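J.: Here is a sequence with its predicted model. Questions after.
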Amino acid sequence: MLVELRIKNFAIINTLNLEFDPGLVILTGETGAGKSIIMGALDMLLGQRVDMSTLRKGSEFASVEAVFRIPDNVRDPVIKLLEQEELLDGTEFLTLTRELRKDKRNIARVNGHRTNVTVLVELGQYLVDIHGQSEHLSLMRVNQHLGLLDRFSGTTEQLEEYQKVYQKLKETQSTLAGLRQSDLEADQRKELLAFQVEEISLTAPVEREEEPLIELRNRLVNAEKLADLGQNILILLDDAPSHQPTVMDLVGQIVSSMEVLSKTDPALETQNQRVGELSDGLFELGKSLRSYLDTLEFDANELEKTQDRLALLHDLKRKYGETIPEILNYMENARRQLEEITGRSTRIGELIEIENSLLLELGLLGQKLTQSRKSGAQRLTSELEIQLDDLKMAGSRFEVFFRETESDTGVPVEDGKRLEYHPDGLEKVEFLIEANPGEGLKALAKTASGGETARLMLALKNVLAKADHISTLVFDEIDQGIGGRIGAVVGEKLYRLTPEHQVICITHLPQLAGFGQQHFQVLKGLADGRTSIQVQEISGEERIKELATMIGGPSEKNQESARELMDYISKVIQ
C-alpha cells in the first residue's frame, strides 16, 4: 500500500507531504484546486512521460517520492526484480523517487539507488492501479487477464498441474531436438568410425609385437652377412688351415702355461682360473654359434610377411597413435562413439513416444483447464452484471474472449483437432467490454478512459477483489456524469474493496466522499505571493463542513444534511 507521498516543485505544488492510511482515502476540493495534479505527480513517479511544463516556475528540479509497504501477495516478484537490479534494501518497505531537472535530465531511484525509469514502471505494475490513466491500469494489460481469471475461477491448482506436464514436454522436446541435431552430424561420422574400427580390428595389433618383428626382419634381411661373419668366427676359433694356429690352440697354450705358473706360484691361481673360464667360454661360443648358423637361412616369404606386418602397424601408428596402446585406445573410443550413435537412434525413438504421450496428457489437462476457466468466465460475467446493475449500467456488457489456434504440431483435442499450447494453457484470454449500449464489444485494453469505463472497472474490481493482487487502487474520474444516488452506490462499492485493497479516490460527490476512512481536503491558495496547493487531513466537524460545502454550501442546513449522510453511511457499512 501507499504509505507516504512527497512532492516538490511539481506544477503549482511547492512542497507537499501526505501520509496515507489503509482503507478508502478520499481527496476533495473545489474544481481547479489541484487534486488531479497530485495524481499527475504519482503518474510521473510511475514512469509517465512528462515535459518541462510540470516543473514549477523558477525551480531547478521537480521531485516525487513515495513509500510503499510491499504487499505479501506480490512480495516474491518484487523482491526478485529488486535483486535482479541490485536494489534490494529490506523487504517490507520500498521507496521510489523520480526527479525532473531543468537541464531535462530524468533521475530515477529505488531505495535511494540510481536506476532506470523502466524499473519504476515495472515496480509500479505490482503496486498501483490508476483508473483514469490506462498506462498504469493492470486491467488494461491483456497479459494480466488470464491470471485474474484463474485466481477468480480457482483454477490455480489445475494450472500448476498443467504447467508441470508442460515443463516435462518442453524438456523432452529440447533433449529430442539436441539428439536430432547430433544425429545429423553423427550420420556423417558413423561411416568413418565404422571404417576405423574395422581397420584396426582386422590388423589386430598386439602390445610389444613390433620389437620382435623388427628383429626378425633385420635377421632375414641380413641372413647372408650374418652367416659369413659367423663362419669366419668359427674358422678363427677352431677351424683354421693346418698351417695356422686357431684361437682355441693359442688359448690352450695359455691354459697349459698358466697351470704351470699357478703350481709354481699359488698366487697366480686366480688368473689361472680366469684363463680356464675364458677357454670354456670360447668353447661354448663356438658351440652356440654353430647352432645359430644351423638355423640361419634366408626365407623370402617370411621376410615379405614380416615387412607387410610392420607396414600395417606403421600405417596404424601414422593414423591413430604413436604406440600400439594408443591405437588400441583410439579403437575403443571409436567403438564407444559408434555405440552412442546407435543408441541415440534408439533414444530418439523412445523420446518421440514420450513426447506423444505428454502431448496427449497435456491436451487432456488443457481441455479440463479450459472448461473450468469458461465456467469461471460465466460466473464472472454473471456477478459483473449484478455490479453493473447496481451502478445503473445495465446496458453495459462484458465478455471473456477465448482465443484458440489450431496447429499441426499442437496437442490433440476432441474432434481430431490439434491446438497450439502455451505455458499457461491452450488459449489466450482477453476481457471485452461494451461500456455504452450499441457500441459493440471492444477490447478492454483499447477502451478510452472516462466515467463509464472507470465505473465498469470498479465493478470488475469488486468482482475480482480477491483475485486482484494490486494493493493500491486510484480512481480519478469515477464520478463523472453520475448523481448523488449512484455516487452513494459507487462509494459503497469502493468501501467494499478495502478489505483487500487500499483505495484512493478523487471525487466531487459528497455521497461518495462520505464513505472515506481518511479524508484529505485540497486547497489552492497563495503562499509568498505565488499560487500553491495545500492539503490537509480533515475529520469530525471539519469533514462535516467539507461535505456540506460539496452538497451546496457551508450552511447549517447542509451541515445537517452532511450529518444525516454520515449516519446513513454508518448503517450501510455495518
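T.: That came in fine, so what should we check first?
J.: For the rest of this, base every contact and every neighbour count on C-alpha atoms.
T.: OK.
J.: list the helices and strands the helix or strand hosting residue 351 packs on?
T.: Assigned by DSSP states H and E, residue 351 falls within helix 324-390. The contact analysis (3 or more Cα pairs under 8 Å, 6 or more residues apart in numbering; DSSP states H and E) places helix 324-390 against helix 142-153, helix 156-203, helix 300-320, strand 397-403, strand 406-412, helix 451-463.
J.: Let me know which of those is tucked in deepest.
T.: Counting by mean count of other Cα atoms under 10 Å, helix 451-463 has the highest mean neighbour count of the helices and strands packed on helix 324-390, with a mean of 22.
J.: which strands and helices sit next to it?
T.: If contacts are counted by 3+ Cα pairs under 8 Å, 6+ apart, helix 451-463 sits against helix 324-390, helix 484-496.
J.: Return the most buried member of these.
T.: Burial of the helices and strands packed on helix 451-463 is given as mean neighbour count (mean count of other Cα under 10 Å); helix 484-496 ranks first at a mean of 20.
J.: and the gap between residue 351 and residue 345?
T.: Here residue 351 is placed at a distance of 10 Å from residue 345 (Cα to Cα, to the nearest Å).
J.: actually residue 164, not the one I wrote
T.: According to Cα to Cα, residue 164 and residue 345 sit 27 Å apart.
J.: Pasting the second one now:
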Amino acid sequence: MTVTDLALMDRVQLGLGEGFTVITGETGAGKSLLIDALGLVLGVRADPGLVRHGASTARVEALFDRVPEPLIAVRELSTGGRSTARLDDDAVTAAALAEQIGPLVEVHGQHDQQRLLDDRRQRDLLDAFGGHDAARSDIATAVDRWRANRSALAELAIDPRELARRLAILEHEAAEIAAARLHPGEAADLRARLSAAQHAEAIARGSAAIREALAGEIARERGGRAGREGGGAREATGIAAREARNIAQLDPRFAAVAERLAGLEAELADVAGDIRGLIEDLDHDPAALAAMHERLSLIYSLQGRYGDDEEAILAYGARAREEAERLLGLDDEREGRVAEGAVLLSDVGRTAGRLSDLRSVAAAGLSASVGQALEGLGFGPDVFQIAVGRRPALADEPAVEVDGDAVAFDATGIDEVAFQLAPNPGEPARPLAKIASGGELSRVALAIKQVLAAADATPVLVFDEIDAGIGGRSADPVGRSLWTLARDHQVLCVTHLPQIAAHADAHFQISKRERDGRTITEIRPLDREGRIVELAHMLGGANGGAAALAGAGDLLDRAEAWRGALAAAS
C-alpha cells in the first residue's frame, strides 16, 4: 500500500507479507492513520481534512494479490472534497470500490467489540457458527408470507357503510359505461361525419364535378348528350378499349393495351359508384345531426370521468365490474384469508422450531469452542456460555405456540440469544453487556473470531486497538491467538503492547520526524535487532536501558520457542 499526502504522510510505502504483521509506534505518530488510509480504498466516506497541508490531493494505492489476478485499488481525495476511485484502470464509484474490495478486508476496532454486546449480533454469530443460512432463509420466507397474508386481510376490514358506498359507486359506473354501448373509434367517426355535414354543399359541388369528369353523369341527369358528345373519362376509356380490341385482332401486340384499358374503365366505374355512395351518405337531416352531437357529448362526458378514449373507458368499466364482484364476495375472501393465515402461522411455528433446535445444538458447540479459546487467552475453564431462550408474546402481539407457550417471533425466528461470561469462580454467568470489562470483551471478540476463522473467507483481517483494556498478563495469550489466526488469514494489528508485538511474523515501526521544517510520518520494517529496541521502548519507555533490552529479547525468544514447540507438536 502506498500513501501520498495524507495528513502527516507525504509518501509512505508499506509491503505486507503473509502471516501476522504488527505496527507499533509512539502515540500520535500515525498508527491508526494507516487504518484510515486502508479505509479509503475500502470505499469509506472520505474526509477532505485528511489531505496534507500544502497539497492539493491525497492518494492511496493498494495492490491486492488476488487469485487469479492481482487487483489495484486507488482512491484520490482533493481539498475541495472531490473523491475519485479506480479499480485497475477503470474509474469507479466509492460504492463499487466497497463492493469489490470489501470482501477482501475486514477491519475490527473498538466499535466492532461494542457490537458484540448487541444480542442481534450474538444471534448472527451463533448462526454463522452453526451454518444456519438455509434455515434463516426458510424462516424469513415463512414470516414474509404470513405478513403478506395479514396485510391482505387488513385491507379486507372495511366498514359495512363504506362497503355499501363503494359498491354503489362501482355498480353505477359500470352500468353507465355499459349503457353507453361504446365502440372504439366512435368519437373520431362522429367528428368526421359532423365535419362532412357542416361542409355538405361544398362536398356535393366537388363530387358533382368529379362525376361529370368521369362519366358525364350530371349532364345525362339533366337530359344532356354527354354520353355521345363530350362524354366523361369512363366513356372515353371504354371507346379506347374497344378500338384496342379491334386492333388486337389485326396485331396481337395490342391485346395487352386493350386489357389495361378495360381495367381502367372498370376502375373508373367503381370510383364513380363510390362517390355516389358518399354523397348519398351525407347527413342533411337536422334530427340526425342533433343525435350525433348528443352522442358525441355523451362520449366526451365519459372521457372526462373514466378515460381518454373509448378503449380506456371500456377498460375502466371492466375494472369497476370486477371490483364490485370482488366486494360482493368479500366475506368469502376474508374467511379464506383467515384460514390461510392459520396455516401460514403454523408453518412459521414449525420452521422457527427447527431453527431453534439447530441453535441449541450450535450453542453448545460454540460455547465449548470459545471457552477453549478463552482458556488460551488467560481465562479459566467454563467461563463462556450461550443461553438460547424465547420471549413470551405480549397480549396484543402475534405469536406462535411452542411447547404450549405463546412465543413472539420475527423474521429471524423465536430465539433470544445471549452470550454470557463468568470470569470469577463461584459466580454465575451473566450477559456480556452487564459484566465484561473492556479487556475481557476484547479477548472474547478475539476468541470468537478465532473459532469462526475456518468458516471466514475474508483473506485480510485488520485489528485496530484489539489490545484496549488488556494488561501485560493477558497480552501474551492475545498475541498467540492473533498469530494462530494468521495461519489462515493475513492479519494486520496496530498495538501498543510488546507482548502482542513479540509474536508477529513481521514488525513495522511508525515514527514522526521533522524534514525541511515540516513534520512527516515514516514507517520502516524492523529486523530482529530493531524489534528488540522497539520492544524495549514499549516495555520501559524512551529511557529503557539494558534491563528493558534484555526483557525485549526474552519476549522474542519466548515467542519463537512457543512457535517452535507448536511446529514440533504438529
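T.: Cool, the structure landed. Everything quoted here is computed from the prediction, not taken from an experiment.
J.: Ok, which of the helices and strands packed on helix 451-463 of structure 1 comes nearest residue 95 of structure 1?
T.: helix 484-496 (26.3 Å; Cα to Cα).
J.: Return the distance of the closest one from the chain's centre.
T.: Centroid separation for helix 484-496 of structure 1 versus its chain: 44 Å, with Cα atoms, centre = their mean, to the nearest Å.
J.: After superposing, tell me the mean distance of the helix or strand following that helix to structure 2.
T.: Using DSSP H and E, the helix or strand that follows helix 484-496 of structure 1 towards the C-terminus is strand 502-506. Compared with structure 2 after the fit, strand 502-506 of structure 1 shows a mean deviation of 2.0 Å (mean Cα distance after the TM-score superposition for structure 1).
J.: so where is strand 502-506 of structure 1 in structure 2?
T.: In the comparison with structure 2, strand 502-506 of structure 1 aligns to the range 490-494 (TM-score structural alignment).
J.: Give me the distance from the matching stretch to the chain's centre.
T.: A distance of 31 Å separates the centroid of the chain from that of stretch 490-494 of structure 2, by Cα atoms, centre = their mean.
J.: Next: stretch 364-382 of structure 2.
T.: 39 Å.
J.: just stretch 567-574 of structure 1 next, same as before
T.: Between the centre of stretch 567-574 of structure 1 and the centre of its chain there are 51 Å (Cα atoms, centre = their mean).
J.: what do you get for stretch 311-318 of structure 1?
T.: Distance of stretch 311-318 of structure 1 from its chain centroid, counting by Cα atoms, centre = their mean, is 52 Å.
J.: which outside residues touch it?
T.: If you take Cα atoms under 8 Å, 6 or more residues apart in numbering as the criterion, stretch 311-318 of structure 1 is touched by 200, 203, 205, 210, 323-324, 327.
J.: Select, from those, the two members most distant in space.
T.: Spatial extent of those (Cα to Cα) is set by the pair 200 and 210 at 15.2 Å.
J.: for structure 2, longest strand please?
T.: Taking DSSP state E as the criterion, structure 2 has its longest strand at strand 506-515.
J.: what angle do that one and strand 490-494 make?
T.: Orientation check (axes from the mean of the first three to the mean of the last three Cα atoms, to 10 degrees): strand 506-515 of structure 2 against strand 490-494 gives 40 degrees.
J.: Tell me which residues of strand 506-515 of structure 2 come out buried.
T.: 506-512 (16 or more other Cα atoms under 10 Å).
J.: What helices and strands are in contact with the helix or strand just after it?
T.: Going down the chain from strand 506-515 of structure 2, the next helix or strand is strand 518-525, by DSSP H and E. Applying 3+ Cα pairs under 8 Å, 6+ apart, one finds that strand 518-525 of structure 2 contacts strand 9-13, strand 506-515.
J.: Identify each buried residue in strand 518-525 of structure 2, please.
T.: Under the neighbour-count criterion of 16+ other Cα under 10 Å, strand 518-525 of structure 2 has 520-524 buried.
J.: Reformat these as TSV; add distance to residue 108 of structure 2.
T.: Listed next are these as TSV, based on distance: Cα to Cα, whole Å:
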residue	distance to residue 108 of structure 2
520	27
521	23
522	24
523	22
524	23
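J.: now for those residues, which pair is the farthest apart?
T.: Farthest apart among the buried residues of strand 518-525 of structure 2 by Cα to Cα are 520 and 524. That separation is 13.2 Å.
J.: can you redo the helices and strands packed on helix 451-463 of structure 1 as a markdown table with distance to residue 259 of structure 1?
T.: As requested, these are exported to a markdown table (distance: least, Cα to Cα, whole Å):
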| stretch | distance to residue 259 of structure 1 |
| --- | --- |
| helix 324-390 | 56 |
| helix 484-496 | 136 |
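J.: so which of these comes closest to residue 290 of structure 1?
T.: helix 324-390 (36.4 Å).
J.: Would you agree residue 535 of structure 2 falls within a strand?
T.: No - with DSSP: H, G, I helix; E, B strand; the rest coil as the criterion, residue 535 of structure 2 is helix rather than part of a strand.
J.: That one contacts residue 552, doesn't it?
T.: Yes - using Cα atoms under 8 Å, residue 535 of structure 2 is in contact with residue 552, at 5.2 Å.
J.: intersection of neighbour lists for these two?
T.: residue 498.
J.: the more surrounded of those two?
T.: Shown here are residue 535 of structure 2 and residue 552; by other Cα atoms under 10 Å, residue 535 has more neighbours (28 against 24).
J.: picking that back up, the longest strand of structure 2 vs structure 1, average offset?
T.: Superposed on structure 1, strand 506-515 of structure 2 shows a mean distance of 3.0 Å to its aligned residues (mean Cα distance after the TM-score superposition for structure 1).
J.: Next, count neighbours for residue 86 of structure 2.
T.: Neighbours around residue 86 of structure 2, by other Cα under 10 Å: 19.
J.: any idea what it aligns with in structure 1?
T.: Under the alignment (TM-score structural alignment), residue 86 of structure 2 pairs with residue 111 in structure 1.
J.: Against residue 216 of structure 1, how distant is that match?
T.: Residue 111 of structure 1 is 87 Å from residue 216 of structure 1, where distance means Cα to Cα.
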